[in-house]
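> 3D, please:
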Amino acid sequence: MSDATAPLTPELLIQAYGAGLFPMSEHRDDPEIFWVDPHFRGILPLDGIHVSRSLARRIRRGGYTVTLDSDFSGVLDACADRAETWINAEIRRLYVALHRMGRAHSLEIWQDGELAGGVYGVVLGSAFFGESMFSRRRDGSKLALVHLCDHLRSCGFTLFDTQFITPHLASMGAIEITRAAYRAHLRNALALPASILAQPLCSDRYSVLQRSTQTS
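So this is what the prediction gives:
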């Protein structure tokens, strides 16, 4: 448990990610933060994301735009806008600070000028640590994951950490691995430099879909 008299710093948070830990709170009104190091870890293989036929049709239909880091705070707040959330005020402060340092990033899906979905996370080496995602329109978070995975691959990332597995993530191809296997992946990812800004975000949804390696 973190010491309430000694607030966490963004630098300590980065060190924790590098050691395989991530922070959580019990709920939005709980000021305490604790570290999590699960026995089993969820990852989304960047070369094996699963795009269903219905999602592929949704991508082809278009009617949405994709941006990177255009509204980090909006994505963060949308992820916290639910009945139960682990994003308390201190966690929000830390991730906004990480974003200003270039260590946390968001990908946004827009429809009719409004946020329809998005995902945010932390980058370190060639690892992307996915923190949370949201949907305000149908398939909003799925569209965000497809476009983010494509962008991470093009930028040289090798690890997409989802922390835990949910049915939603499993449907997209996420798998669960042991703590030992995760740490081996993490060591390899930390040894390889990557930048989420190395390539421009692809705006051609047909190319993004074509590059997705597993479509059913």
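
> can we go C-alpha only for contacts and neighbour counts from here?
Fine.

> what about the longest strand in this structure?
As assigned by DSSP state E, the longest strand anywhere in the chain is strand 114-124.

> what's that one packed up against?
Contacts defined by 3 or more CA pairs under 8 Å, 6 or more residues apart in numbering; DSSP states H and E place strand 114-124 against helix 10-18, helix 72-80, strand 104-111, strand 127-135, helix 140-154.

> Contacts for the longest one next, please.
In this case it means helix 140-154. Here helix 140-154 makes contact (CA atoms under 8 Å, 6 or more residues apart in numbering) with 46-47, 49, 51, 55, 59, 66, 107-109, 116-119, 133-135, 158, 172, 196, 199, 201-202, 208, 211-212.

> Would you do the same for the sequence below? I want to compare the two.
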Amino acid sequence: MHSVFAALAAQFPAPAAARADGLLCAGGDLRPERLLAAYSRGIFPWYEEGLPILWWSPDPRCVLRPESFRLPPRSARALRRRPFELTLDAAFSRVIRACAGPRATVKGTWLTPEMIAAYEHLHALGYAHSVEAWRDGSLAGGLYGVALGRAFFGESMFHRVSEASRAALAGLVALLRLRGAELLDCQQQTPHIMRMGGVMLPRASFLERLARALAADGAEEPGGRRPESIPWAPWKKGYVYSVVSGSWMARS
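Next up, the predicted model:
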């Protein structure tokens, strides 16, 4: 592992030191190397404007194994009748800003301008990605997260049209299967995720799976030159989704 990256990772306390609610530590910054160092240790930022940066490592941890994902029958039928058009990384900034928008059940937002800028920087480097669901040329829903090795850390999703976020999640899972990903981290339990195959893992089990997912990746992609201080290559290969076949194809 690169020495700069290793030093940043070592600045975080051991995840087992987290409080019962998952809070591990506070402070630092959101530069790309620190963010990815945190993710590589199973730690993620989550805080509100006006607070210091808070870093979390919940126990247990909600994950989706790509091979175990399943759509609820009603959603599967609806998406077969009228599928959405899916894209990868076509509107990252629009997706993350939509995820930051007001919600009926949540007061405020954890996606501060500082956080949005940090993830947009990761996106420019090839480590943060979005899947968009379109209907009649309009953005109907989507999700974004961070890819590192053979792990994907889901951050947030939104929808403006019924079933659009599920379509985006199904598209992400199909892409992760194509890429040989081993772990989709959902961070926290929600009924939405659990109905689609989510499981709760003790932190120790999650960290073991994460270590395997990160150890499994070391090759560069074509055009995927990594920043010097980050050990894992970014996703640079483009993919196109076919509504007819319901699958992704690498862009030639």
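
> circling back: comparing the longest strand of the first structure with the second structure, how large is the average distance?
Comparison of strand 114-124 of the first structure with the second structure after fitting gives an average deviation of 0.7 Å (mean CA distance after the TM-score superposition for the first structure).

> Alignment lookup: Glu132 of the second structure to the first structure.
Alignment note: Glu132 of the second structure maps to Glu108 in the first structure; criterion TM-score structural alignment.

> show me the contacts for the residue nearest to its match when sequence neighbours are not counted.
Computed as CA to CA, 6 or more residues apart in numbering, the closest residue to Glu108 of the first structure that is not its neighbour in sequence is Gly118, at 4.5 Å. If you count contacts by CA under 8 Å, 6+ apart, Gly118 of the first structure has them with Val75, Ser106, Leu107, Glu108, Ile109, Met133, Phe134, Ser135, Gly140, Ser141, Ala144.

> The helices and strands packed on strand 114-124 of the first structure: which one's closest to Gln163 of the first structure?
strand 127-135 (7.3 Å; CA to CA).

> average offset between the closest one and the second structure?
So strand 127-135 of the first structure averages 0.5 Å relative to the second structure (mean CA distance after the TM-score superposition for the first structure).

> What residues in the second structure pair up with that strand?
The aligned range for strand 127-135 of the first structure is 151-159, by TM-score structural alignment.

> repeat for stretch 165-177 of the first structure
With TM-score structural alignment as the criterion, stretch 165-177 of the first structure aligns to 189-201.

> Check the gap between the residue nearest in space to the middle of the first structure and Gly113 of the first structure for me.
Geometric centre of the first structure, nearest residue: Gly130, 2.6 Å, by CA atoms, centre = their mean. For Gly130 of the first structure, the distance to Gly113 of the first structure (CA to CA, to the nearest Å) stands at 25 Å.

> ditto for Ala127 of the first structure
Relative to Gly113 of the first structure, and taking CA to CA, Ala127 of the first structure is found at 31 Å.
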